[in-house]
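Peer 1: Kindly generate the corresponding structure for this input.
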Amino acid sequence: MDTPTLTDLPVFADVEAASRRIAAEAVRTPLIRVFDRPEGRLFVKAECLQRTGSFKFRGAFNRLSMIPESQRAPGVVACSSGNHAQGVALAARILGMPATIVMPEDSPVIKVANTRDYGAEVVFYDRATEDREAIAEEIRAARGATFVHPYDDPGIIAGQGTAGLEIVQQLAEMGLRPDAVLASASGGGLTAGVSLALEALTPDCAVHTCEPAGFDDHARSLASGERLSNALKTGSVCDGLLANMPGHRTFAINSRTVTSGVAVTDEEALAAVAFAARRLKIVLEPSGAIGLAAILNGKIPLEGRTVVVIGTGGNIDDAMLGRALGL
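Peer 2: Next comes the predicted model:
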């Protein structure tokens, strides 16, 4: 698989190119006004309404579109707990490529079912004891397929960055500029792409990563200036945010562009899921609600600013949604 040399980091021009590349397939998701008060404005970028139910479709379709026609027949292989899986599966189906996804055995049922429904083959692994990238590499080598990394790939990062480009455009249509943007962080691909767009268009905008408590490798890595790992591999309702450490490329970007990172408890994430359902009438999974949780619990103050939270995904099992709603 690809060993990053960090000489091929994406730049804002790649985000702009990705925006053109995915325009015919991706949704320009709404920017929902949560409240507009003297103490500040809060918006949610509803990526739960993106195709496949998460922002991951952006990066997946961009990256797969970049594969030359002559190399598409063997298909693609990816690793994912569910949202990248679905994005790659649908993008592959649209582009006429076979897809195989290596997924944890404890992935939410809805994410596994949707990945299969989009036409991909699913190969399970044990998150605690097995190396998913080693499994994916074995499959890739045997089939001659293209490996599509969930976050540490220039095409993926640029594709995710289109969400940041849209945030700036949508706020400008209201006569506003973002003062802060909060993004859920696992491997850091969304944060890296979005921060590239913000750096180019609104350089004074603060960017914050949001992670589950106990899995705050970005916050710790940003504070220390080096990539740090998590002690645990599993153990949070935020199943999509359990990457062990920031990516090589993503950290090279985020260490320059991100202001700080915050951590949110499972209880706070579930409360934010309930808030989104009851007040905003949108369905977020815990991983997708974690930025909203950070604001609702005062971890990033509004202070008279315009703040945008990216509601990254809405692929939540019925039981987990019921738990959040206290049913």
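Peer 1: CA only for contacts and neighbour counts going forward, please
Peer 2: OK.
Peer 1: Can you give me the neighbour number for A13?
Peer 2: Residue crowding around A13 was assessed by other CA atoms under 10 Å; the count is 13.
Peer 1: Would you confirm that A172 belongs to a helix?
Peer 2: Yes - when the secondary structure is assigned by DSSP: H, G, I helix; E, B strand; the rest coil, A172 falls within a helix.
Peer 1: what sits against it?
Peer 2: With contact set as CA atoms under 8 Å, 6 or more residues apart in numbering, A172 has no partners.
Peer 1: what's the answer for the one 10 residues further on, then?
Peer 2: The contact partners of L182, by CA under 8 Å, 6+ apart, come to V207, H208, T209, C210, G291, V307, V308, V309, I310.
Peer 1: switch to 10 Å and redo it
Peer 2: Contacts of L182 were listed using CA atoms under 10 Å, 6 or more residues apart in numbering, and they are 44, 191, 194, 206-210, 258, 260-262, 290-292, 294-295, 300, 307-311.
Peer 1: how much space between the nearest residue to Y151 once chain neighbours are set aside and A158?
Peer 2: Closest residue to Y151 in three dimensions, ignoring its sequence neighbours and counting by CA to CA, 6 or more residues apart in numbering: G189, at 4.4 Å. Using CA to CA, to the nearest Å, G189 is found at 9 Å from A158.
Peer 1: Also this sequence, please, to line up against the first:
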Amino acid sequence: MTASIALPTAADVDAAAQRLKGVAVRTPLVFSPVLSDRVGTRVFLKPETLQRTGSFKFRGAYNRIVQIPEGARRAGVVACSSGNHAQGVAAAARLLNMPAVIVMPHDAPALKRERTLALGAEVVGYDRATEDRDAIARAIATERGAVMVPPYDDKDVIAGQGTVGLEIIEDLAVLGLAPDLVAANASGGGLIAGIALAVKARVPGAHVVACEPAGFEDHARSFRSGVRERNAAPTGSFCDALLAPTPGEITFAISRDLVGEAASATDDEVARAVAYAFTELKLVVEPGGAVALAALLEGRLQAEGTVVIVLSGGNVDAETFTRCLRG
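Peer 2: Predicted coordinates for the structure are as follows:
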């Protein structure tokens, strides 16, 4: 299936970094003494919670949209998302003076829907359990002549997300370090595939681990079988940002070779990680952004040497966040 598809490379990540320079936030790489003491090794955090729109998704969205030719921009873009990609696309389109339509599930967090609308995008709702969001988005794109911006299975989107990994490598190098392990959350796999491209090109021996909600371990099962596996149900975890049904075709072609490792955490464990991030790390992280942290706290990562945990998003509504804090 992937033989005829052009896969992104580390060079594409480098090119994306140039397009994003001065537009995306270069989020800091933060050494965490408290986490390092807890797990017995050196731990850094990459808080994409501080990125534009509160998640890494802006990187890939902007890298894709900015390459749309001027003559095709008037018709705008269409995307599918439960919230973080929605906001990334809406923000990128707004910066480039383009209209955006987002196909978003009815059960998406209200905060993410409101912020997507506030960024000027049009939101079209659908039922996650009974309707096909991709079919809805394709129909809108065809009707309007708009460009589809996939949430993960796109060469330019993956390259944009890979700039997270590039920054990790560059910032550690300044300290005279290289990562032994980088763990990031995985849904359709754009972030983990992009990070792997950047990291493995420069530190081939580093381990890159895909972290998923328990019950939605499609990457873990796909790594074991060698083919893309599907999750049994479309809903069932409060990690709403990580509920893609299966790894992307392009993302899996990358991660199958460059990642191959996965870890998971239950909703209860993720809730504890959200609370830990707030009380101990002084950071606000959404459930879908905290699975890698939860996997570390639960001892499911081989934490040796220099470990980097990507906190992929911080768009959590007050009710969910309070529930996590209360335990």
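Peer 1: quick one on the thing from earlier: just checking, the residue nearest to Y151 of structure 1 touches A252?
Peer 2: No - proximity of G189 of structure 1 to A252 does not meet the contact threshold set by CA atoms under 10 Å, at 11.1 Å.
Peer 1: Identify all contacting residues around stretch 214-225 of structure 1.
Peer 2: For stretch 214-225 of structure 1, with CA under 10 Å, 6+ apart as the criterion, the contacting residues are 185-188, 208-211, 226-236, 238, 241-247, 251, 254-256, 258-265.
Peer 1: quick one: buried residues of it?
Peer 2: By neighbour count with 16 or more other CA atoms under 10 Å, stretch 214-225 of structure 1 contains the buried residues G214, F215, D216, D217, H218, A219, R220, S221, L222.
Peer 1: Kindly report the same for stretch 301-321 of structure 1.
Peer 2: Quick answer for stretch 301-321 of structure 1 (16+ other CA under 10 Å): 302, 305-316, 320-321.
Peer 1: So of those residues, which two are at opposite extremes in space?
Peer 2: Spanning the widest gap among these are R305 and M320, at 32.6 Å by CA to CA.
Peer 1: follow-up on the earlier one: and for G189 and A158 of structure 1, which residues touch both?
Peer 2: The contact sets of G189 of structure 1 and A158 overlap at G59 (CA under 10 Å, 6+ apart).
Peer 1: follow-up on the earlier one: any of the contacts of stretch 214-225 of structure 1 buried? List them.
Peer 2: Of the members of these, the ones counted as buried by neighbours, 16+ other CA under 10 Å, are 185-188, 208-211, 227-230, 234, 236, 238, 241-247, 251, 254-255, 258-265.
Peer 1: Show me where the stretch 1-150 of structure 2 has its strands.
Peer 2: Listed in chain order, the strands of the stretch 1-150 of structure 2 (DSSP state E, counting those that start in this stretch) span 30-31, 42-47, 77-80, 100-105, 122-126, 147-148.
Peer 1: wait, which of those strands is closest to R326 of structure 2?
Peer 2: Closest to R326 of structure 2 of the strands of the stretch 1-150 of structure 2 is strand 42-47 (CA to CA; 23.1 Å).
Peer 1: how far away is G327 of structure 2 from V274 of structure 2?
Peer 2: As judged by CA to CA, G327 of structure 2 and V274 of structure 2 stand 10 Å apart.
Peer 1: should've said Q18 of structure 2
Peer 2: Separation of Q18 of structure 2 from V274 of structure 2 (CA to CA): 33 Å.
Peer 1: More neighbours: the two, which one.
Peer 2: More neighbours surround V274 than the other of Q18 of structure 2 and V274, with 29 against 12 (other CA under 10 Å).
Peer 1: what helix or strand does that one sit in?
Peer 2: Counting by DSSP states H and E, the secondary-structure element that holds V274 of structure 2 is helix 267-279.
Peer 1: The closest residue to H84 of structure 1 other than its chain neighbours: how many residues sit nearby?
Peer 2: Take H84 of structure 1 and drop its neighbours on the chain: the residue closest to it by CA to CA, 6+ apart is K56, 5.2 Å away. One way to gauge burial is a neighbour count; for K56 of structure 1, by other CA under 10 Å, it gives 28.
Peer 1: my guess is V227 of structure 2 meets A253, correct?
Peer 2: Yes - if you go by CA under 10 Å, V227 of structure 2 and A253 touch, sitting 9.4 Å apart.
Peer 1: between these two, what contacts are shared?
Peer 2: The contact lists of V227 of structure 2 and A253 share P247, where a contact means CA under 10 Å, 6+ apart.
Peer 1: the helices in structure 2, which residues?
Peer 2: With DSSP state H applied, structure 2 shows helices at 10-20, 33-39, 57-65, 84-95, 110-118, 133-144, 155-174, 190-202, 218-225, 249-258, 267-279, 291-297, 318-326, listed in chain order.
Peer 1: ok, A24 of structure 2 touching Q161?
Peer 2: No - here A24 of structure 2 lies out of contact with Q161, judged by CA under 10 Å, at a distance of 11.1 Å.
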